[in-house]
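Engineer: Sequence and predicted structure are below.
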Amino acid sequence: MKRNIIIIAIIVIITILVSYVVGKFAFGLIDVQKYSLIPPSSKKFEVETNVKDESLLERKGQAFTIMTGTVQSGYSETASFGLKIIKNATIDIYVDKGKFLETYNTIASLVSPIGGSVINSYYSKDNDIYSGFIEILIPKDKFDFTINKLGELGNILNLKISSTDVTQEYVDLNSRLKVLDAQKELLTSWLKQAKTIDDLLRIRSEIENVESEIEQIKGRLNYIALNTDFSKIDIYLKEGTAPKTITTSIFDKIKDYLKVPLNAFLYSVIGLLVIIAFLIPWVLLGFGIYYLFKKIKISKV
C-alpha cells in the first residue's frame, strides 16, 4: 500500500512538471498578456537622487535622477592639469498656464550675467498650450547656482545630471602632442639638411602627416577644454500641470509577488490540457485496438 502511494505521488509530480513545461511552451505560441491571470505591472517612475543641494529636494511632487560619473586618475601629470570633468544636465520644467513666455524670457536673460549664453532655443503653441526648449552654456562654477535658479521657476519633473571624467584622455593627448612636436622639430632639422629632391619630398610628406595629427589633437584638446570649463544644460519647458509620479503601494507589491506562482499554476493547467488533448486520440485508438483484439480473441474461442 505504501509503495503504491509513493508511485502515485511520483506520477503526480512528474505530471505537474511536464504540464508546466508544456504549458510554458504553449504560452510562447499564444498571447500571454491576454490569458495571464495578473497583467504585467506598468512601468513605475523610479527616483534615484544624489543631489547635494537639499533645497531642490524639498519640493513636493518633484523627482530627480542624477547620473554621476566616477573620477579615476593614475597619472602624476594630473596635478598640473587638474581634473577634467564634463558635466551636463537635462531638466524638465512645468510652469503655470499663462507664465510660459515670462519663464522662457527669464531663463534666456539668466545666463548672460553669469558669463553664459543661449546656444539653441525654440517654442511653439499647440491647443493653446505652450512648450519649448532652451539649450544654455554656462561656466562650470555656476552650474549649481543655475540649477537652483531653474528650480525656482516652476515644477521640476525630471533632472538628469551626467559627469564624464576625461582627465586621462586629456593627459594622454598632451603627452602625445609633446612627442609629435619633438618629432616635427627633428624632421624640420632633417629637411634643412636634405641634399636630394627625393629626400626633400619624403621628409616634407612626413612633416605634413605629423602636422595633421597635431591639429587633430589640438582640436580635441580645445573641445575638452571648452566642455570642462563650461556646462551645457538642456531645458524642456512646458505649460500646464506636471504629470504625477506613480507610487508603488503595498497591494501592487503583493500583486507582483503573487504573479509568478499564479502564472506558474496557469502554465500547469494549460500544459495539462494540452497533454490531455494530445493523448485523447491515442487513448481512443489504443482502446479501439484493444477492443478489436479482445473481440477477435473471443470469436476464436
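Structural biologist: Nice, thanks for sending it over.
Engineer: can we go C-alpha only for contacts and neighbour counts from here?
Structural biologist: Will do.
Engineer: Report the distance from the one helix or strand Leu292 maps to to the chain centre.
Structural biologist: For Leu292, the host element (DSSP states H and E) is helix 250-300. Offset of helix 250-300 from its chain centre (Cα atoms, centre = their mean, to the nearest Å): 44 Å.
Engineer: now do stretch 16-33
Structural biologist: The answer for stretch 16-33 is 32 Å, by Cα atoms, centre = their mean.
Engineer: Would you mind listing the buried residues in that stretch?
Structural biologist: With burial defined by 16 or more other Cα atoms under 10 Å, the residues of stretch 16-33 counted as buried are Ile16, Val18, Ser19, Tyr20, Val21, Val22, Gly23, Lys24, Ala26, Phe27.
Engineer: Report the contact partners of the last one.
Structural biologist: Counting by Cα atoms under 8 Å, 6 or more residues apart in numbering, Phe27 makes contact with Tyr267.
Engineer: want to compare, so here's the second one:
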Amino acid sequence: MKKKILIFSLIALLLLGACAKAPAQKYEYITEDSTGYAGVPELPRESLLMDEALEGYELGSSTQERLVIKTANMRVSVVDPVEAMWSVSQMATQLGGYVISSESSSSVNSSGEYKTASISIRIPTQKLDVAMEKIRQLSADGKDGVLSESTSGEDVTSDYVDTESRVRNLEAAEEQLMVLMENTTDLDKTMKVFRELTRTREEIEVLKGHMKYLRESASMSMISVNFVAEASIKPIEIGGWKPGVTARESLQKLIDIAQGIADVLIRFSIVCLPFLIPLGLGAFFVTKAVKKRRAKKQVQRANYYAKPPVIDPVEPEKKD
C-alpha cells in the first residue's frame, strides 16, 4: 500500500512540474519570435523621428494664422468723378498700396452729358476700413451719396496649408533624388533621375508661387469704386415741382395695379377654374338640351297651325 502511494506521489509531482514549465516555454517562444525572427525587421530609428516630425507639424498647422482675401465694392455719387478717381489713387499710395486699374468715360442721358469713373486699388488689409471711410467722405451728400457698398472675404488658409505640405514633401523627394544621382554611375539612370529632379523642381516653384500669391492677396485687400456724377442721378426740379418723381411714382402705381390684376387672375385660374369648368360644361349641355326641346315644340306647334281646317260637309235641307 505504501508503495502504491509513493508511485502515485511521484507521478503527481511530475505532472505538476510539467504544468509549471509550460507557461515559461510559451512565453520564451513568443518573445523570441517577436524580436529575433529574421523575417521581421526591427523598426528603424529614422521612421520614429519622422513620426515625431509629422506630429510636430500637425501641432504647428493648427496654429496657422488665418489667411482671408478681402474684397470691397462701392458705388458713390460725387461732384466730379474724375477728380474723385485721382484722389483715391493718391490715397492708395499714401496708405502703402497701389492702383490696379482706372478708367473714366462720358455718358449721356436726358439731362445732358456726365462723366463716370472707376478705379481698383490694393491696400494693406489692416487699413481697409480707413480707406473705405475716406472714400465715403468723397461723396457730395455724405452717407446718402454712397449708392451701394459691399464687402466679402475668402478664407484660403486650408489651401495654403495643403500647398505648404506638398512643397515640403517635394523638397524631401528632391533631396533623395540628388543623393541618388550622385551615387549613380550609369548614364541612362543618371539622365532619368535628372529629368525627374527637374520636374520636381518645376512643381516646387509653381507651388511656391501659388503660396506667395495667397499671402500677398491676404495681406493686400482690393477695393473697386465706381464714381457717378451727382447731377446725373439728381431728379429734375422746376419751382419745387419734380416731374421725374411724379412720373416714377405714377409708373410704380401702374406696375402695382397690373401686378394686382395678374395676381387675381392667377389665383382665380388656380382656385376657381377646377370647379367652374365642370359646372360650365354641365350648364352648357343642360342649356343645349332645353333649347333643343323648345325648338322641337315650336316645330310641332307650327306644323299644327299649318294644317288646313277640316270643314264638315253640310247636308242640304229637305223640302217638304
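Structural biologist: Cool, got the structure. Source: prediction; values computed, not measured.
Engineer: Send over the TM-score of the superposed chains.
Structural biologist: The TM-score (TM-score structural alignment, normalised by the length of structure 1) is 0.59; 205 aligned residues with a Cα RMSD of 3.5 Å.
Engineer: Select from the buried residues of stretch 16-33 of structure 1 every entry located in strands.
Structural biologist: Among the buried residues of stretch 16-33 of structure 1, no member falls in strands (DSSP state E).
Engineer: Among those, which ones are in helices?
Structural biologist: Ile16, Val18, Ser19, Tyr20, Val21, Val22, Gly23, Lys24, Ala26, Phe27 (DSSP state H).
Engineer: against structure 1, where does stretch 181-190 of structure 2 fall?
Structural biologist: Aligned using TM-score structural alignment, stretch 181-190 of structure 2 spans residues 191-200 in structure 1.
Engineer: how far does the matching stretch stretch from start to finish?
Structural biologist: Using Cα to Cα, to the nearest Å, one end of stretch 191-200 of structure 1 lies 6 Å from the other.
Engineer: Check which residues of it are buried.
Structural biologist: Leu191.
Engineer: Just give me the match in structure 1 for Val130 of structure 2.
Structural biologist: Per TM-score structural alignment, Val130 of structure 2 is aligned with Phe145.
Engineer: ugh, wrong one, I meant Ser106 of structure 2
Structural biologist: The equivalent of Ser106 of structure 2 in structure 1 is Lys125 (alignment by TM-score structural alignment).
Engineer: what helix or strand is the nearest residue to that match once chain neighbours are set aside on?
Structural biologist: Of all residues not flanking Lys125 of structure 1 in the chain, Ser131 sits nearest, at 6.4 Å (Cα to Cα, 6 or more residues apart in numbering). Per DSSP H and E, Ser131 of structure 1 falls inside strand 129-139.
Engineer: just to revisit the earlier point, for the aligned partner of the residue nearest to Lys125 of structure 1 in structure 2, what are its contacts?
Structural biologist: Taking TM-score structural alignment for the superposition, Ser131 of structure 1 sits opposite Thr116 in structure 2. Residues near Thr116 of structure 2 by Cα under 8 Å, 6+ apart: Pro81, Val82, Ser104, Ser105, Ser106, Ser107, Asn226, Phe227, Val228, Ala229.
Engineer: hang on, the fourth one packs against Glu113?
Structural biologist: Read it as Ser105 of structure 2. No - Ser105 of structure 2 lies out of contact with Glu113 (Cα atoms under 8 Å); the separation is 10.4 Å.
Engineer: one step back: give me the distance between the match of Ser131 of structure 1 and Ala131 of structure 2.
Structural biologist: Thr116 of structure 2 sits 20 Å away from Ala131 of structure 2 when distances are taken as Cα to Cα.
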